[in-house]
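Student: Next comes the sequence, and after it the predicted model I'd like to discuss.
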Amino acid sequence: MSSATKSFPELISFLDGQPEPSIVMDAEYRIVGANKAYTEEFAQGQDVNGKFCYEVSHHFAVPCDQAGESCPLRMSRHSGQMHRALHLHHTPRGEEHVDVATAPIRDEQGRMAFFVETMRVVKHASSRPAAEGLVGRAASFSRMLSLVMRVAPTDAAVLLLGETGTGKELVARVVHEAGRNSDGPFVVVDCSGLTESLFESELFGYEKGAFTGASHRKIGLVEAASGGTLFLDEVGDIPLTLQVKLLRLLESGTYRRVGGVETLRSDFRLVCATHRNIVSMVEKESFRRDLYHRISTFPIAVPALDRRVEDIPLLANSFLQRVAGDRGLHFSAAALAALKERTYTGNIRELRNLVERASILADGNEIAPEHLDMESTLADPPPARRVSAALPETAFVVDSALALDELERRYLRWLLARFDGDRKSLAASLNLGMRTLYRKLKAAA
């Protein structure tokens, strides 16, 4: 009898004292033990000993890696280290997203004798239609969720990248709710709506009498986020002149209210989001490189809807639950097929609007393809506007096809004349850094 076998009862006894569901497996994927937490949450009191892990968790006939899934046991057996993966497991409540961590248990000779698999149900996302929160089961969604669950318990700054309407704010809320500061506030700052005059007063607050109309002290959003999460939505829209003020806050954690002299400190988790190509903005010098590196410790791509087409019926049914209430409304098979065939430039936001409009148009209890017609609410569509052939004398005009570099040279010379040689204003209008503009103007001369 090996030393590992002798100590097996002690291992199970130890795991029984842990709050997280755990099983012990041999190298052939067979379950040889389960702790009380696992039996209560996943097995409902049934004995899983002797069964294969993939049989119990996935209802597969073969190991996960042979069924197109990542297998943490196989990876752990190969590397001798702990490995994690996000899986969809069958549970007494139905399929759920489960964060799985597998680690080897070695005997006195250092050989891997058993593997302990610990499971945590992801309570912030659903693989079934849900009334709120993140919903999805596509591979691209699961990859994103896996990254979210890895970074959430840390203090790392998260940058969410994705097209408009992909649900970046919902993802940011999951980072907050699954993190250490979940009991604190979640404060959203819409950076696209902050003008230069409002930036400091909104973020940092102001003292009474700081300016005309400041009749009382106002707490800023940074101060309100202390002990929680500060979510900077559309951070790529912050003007270059204001980025240095944000960088100073993030570097030092300190700020002063407008009109105040006292240096204040705010301790918050930072999550940012943007639909812009922020790396390209850094190269064009329209976004500070040092600020980019400060906010992008852990970038996560939020997939567009065309990258998770298989989730469209799931999302549509979730939205229908939210807008139809107890009407008993449902989609026909043809309507769901039509939804999957559409192109969504507005991503999930567009799908949600489409479902809500269809629920209003449907008189019975079934949504049909005709209820999804975008033109169905336009009884008399407005005629297309005609474009006048007359052009103002100041228009930039070319009378034949040009090479792109020649077109750029002519356009820059025309713009420079329009700005009366004001290079600073010209650079701002083109969203270019001054050095880049000078280089292009030199080439255009």
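Tutor: Looks like it came in fine.

Student: CA atoms for contacts and neighbours, from now on please.
Tutor: Noted.

Student: Would you mark the buried spots in the host helix or strand of Thr241?
Tutor: Using DSSP states H and E, Thr241 maps to helix 240-252. Neighbour counts over helix 240-252 (16 or more other C-alpha atoms under 10 Å) mark Leu240, Gln243, Leu246, Leu247, Leu249, Leu250 as buried.

Student: Go through these and name the one nearest Leu86.
Tutor: Leu250 (31.7 Å; C-alpha to C-alpha).

Student: Comparison target below:
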Amino acid sequence: MRQIVPDLDVSSLLESVAYPAILLSDEYEILAWNQKYLDSFGELSEGQNCYQVSHGYDRPCDQAGESCPLQACRESKAKERVLHIHNTPRGREHIDVEMLPLKNRSGQPSYFIEILKPVTIASAETNGEQMVGRSPAFNDMLELIQLVAPRKTSVLLLGESGTGKELAAKAIHDASPNANQSMITVECAGLTETLFESELFGHVKGAFTGASQNKPGLLEAAGGGTLFLDEIGDVPMGMQVKLLRLLETGTYRAVGSTQLKRADFRLVSATNKDLPAMIARGEFREDLYYRINAFPIVLPPLRDRSGDMALLSQSLLDKLAGKASYRLTKEAVMRLESEHFPGNIRELRNVLERGMIFARSNILDLSVLERSLKNHASLGDIAKNEGDELSTWTDLKTQQRRYLHRLLQHCHGDKQMAADIAGISARSLYRKLEGE
């Protein structure tokens, strides 16, 4: 590798970087690279521009509608960071890009070191196990996850039902320093205060009727990993006090025990509810809200993820089909893009699963999608069809129970499908159907 910068051993500098790295001129020209870059992204030729190699652009990123870390670094004269999607030998991948300025004697950046850290918690190609997406809204969310994951900061995942909050929680855990520890999920919806406390803290023998032996709680199972409280807006008020005490002191007691235990976990919470509105109604503690909301991340609804429909749909089909192979036609994807999905990705999954049943081959074309969507009932559809019945509904609980019974009938008794469409857990569905 030729000497590029006077009085600077470029080769040793780049090889000392723990990630793929390249040296850039002020005009975006790639001047040098380390072996890790070659191993990850393939061979390079001197004189190529970074935007050509990484994106296939004929102009710098900021002139092609994206943020440009070199331009930002040039202006700030300090390290800059951005999440990009780069072309790689494996396809398109999310890359966490750091740009470092090398300044001349007058303090102006003359050269730049670009460090490229692969993001392994999400995919820019079809993937049945991870979050997938390429849209700006998805990338903004992913960048926030990348920023907060290395810390123990409490994260609150916000967004509509079906936007993938549990997958986002798993991504935070997988990108954390404690990824080798457990991630414990607690479904808060439908749990009574007593059951919630027993599940979370554990109990000792004789603590209550039926407690025939000591049982460790989920906090103990988390063991230095991540505790994910899904639908935290449903935590009973009495339990919110104990949860707040846990977060403030890091200690707890098993039900029926006087022994104080110390908890070691990273908290990630999620809800699709308006917690500030619940606070105003006296349904959620304000002090607990500020404890769990140290770093909020809003998951974008499907309608805001322009361009992700084809990628998401194919990923869902691959997961649903197992060893089989299904694909959507271009017209079918366009039809899905025009549809409003209040249940977001969860609702899209149901439509695609029905499409697989209706399809006579492994191709889901427009006619198959139209039939699948025709058999698709959203909350708005049912409310519209039942307009004449509104006058007969006596109260909200009765109205809710009638809706759920009709939805369950539509789903042919499949309670999990009905719960997914309604945007609640199966446990909540059982409870609401029973009128509790």
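Tutor: That came through fine. Just so it is clear, the structure is predicted and the values come from calculations on it, not from any experiment.

Student: average distance between the strand ranked longest in structure 1 and structure 2?
Tutor: As assigned by DSSP state E, the longest strand anywhere in structure 1 is strand 94-106. Superposed on structure 2, strand 94-106 of structure 1 shows a mean distance to its aligned partners of 0.8 Å (mean C-alpha distance after the TM-score superposition for structure 1).

Student: buried sites along that strand?
Tutor: So, applying 16+ other C-alpha under 10 Å, buried residues of strand 94-106 of structure 1: Glu95, Glu96, His97, Val98, Asp99, Val100, Ala101, Thr102, Ala103, Pro104, Ile105.

Student: same thing with stretch 9-20 of structure 1?
Tutor: Applying 16+ other C-alpha under 10 Å to stretch 9-20 of structure 1 flags Leu11, Ile12, Leu15, Asp16, Glu20 as buried.

Student: So the last one versus Glu41 of structure 1, what's the distance?
Tutor: The reference is to Glu20 of structure 1. Here Glu20 of structure 1 is placed at a distance of 10 Å from Glu41 of structure 1 (C-alpha to C-alpha, to the nearest Å).

Student: now do the second one
Tutor: With the distance defined as C-alpha to C-alpha, Ile12 of structure 1 ends up 17 Å from Glu41 of structure 1.

Student: In structure 1, what stretch matches the host helix or strand of Val333 of structure 2?
Tutor: Using DSSP H and E, Val333 of structure 2 sits within helix 330-337. Taking TM-score structural alignment as the measure, structure 1 aligns residues 333-340 with helix 330-337 of structure 2.

Student: Check which helices and strands the longest strand of structure 1 is in contact with.
Tutor: Under the contact definition 3 or more C-alpha pairs under 8 Å, 6 or more residues apart in numbering; DSSP states H and E, strand 94-106 of structure 1 sits against helix 72-79, strand 83-91, strand 112-121, strand 125-126.

Student: of the ones you listed, which approaches Ser140 of structure 1 most closely?
Tutor: Once those are compared by C-alpha to C-alpha, strand 83-91 is nearest, at 11.8 Å.

Student: and the closest one with helix 72-79, angle?
Tutor: Orientation of strand 83-91 of structure 1 against helix 72-79 (axes from the mean of the first three to the mean of the last three C-alpha atoms, to 10 degrees) gives an angle of 160 degrees.

Student: sorry, back to before: may I see the buried residues of the helix or strand just after the helix holding Val333 of structure 2?
Tutor: Next along the chain after helix 330-337 of structure 2, taking DSSP H and E as the criterion, comes helix 344-358. Neighbour counts over helix 344-358 of structure 2 (16+ other C-alpha under 10 Å) mark 344-356 as buried.

Student: And stretch 297-305 of structure 2, by the same measure?
Tutor: Ile297, Val298, Leu299, Pro300, Pro301, Leu302, Arg303, Arg305.

Student: The first one belongs to a strand, doesn't it?
Tutor: Yes - looking at Ile297 of structure 2 with DSSP: H, G, I helix; E, B strand; the rest coil, it is inside a strand.

Student: Hmm, it is touching Leu156, no?
Tutor: Yes - between Ile297 of structure 2 and Leu156 a contact is recorded at 6.2 Å, counting by C-alpha atoms under 8 Å.
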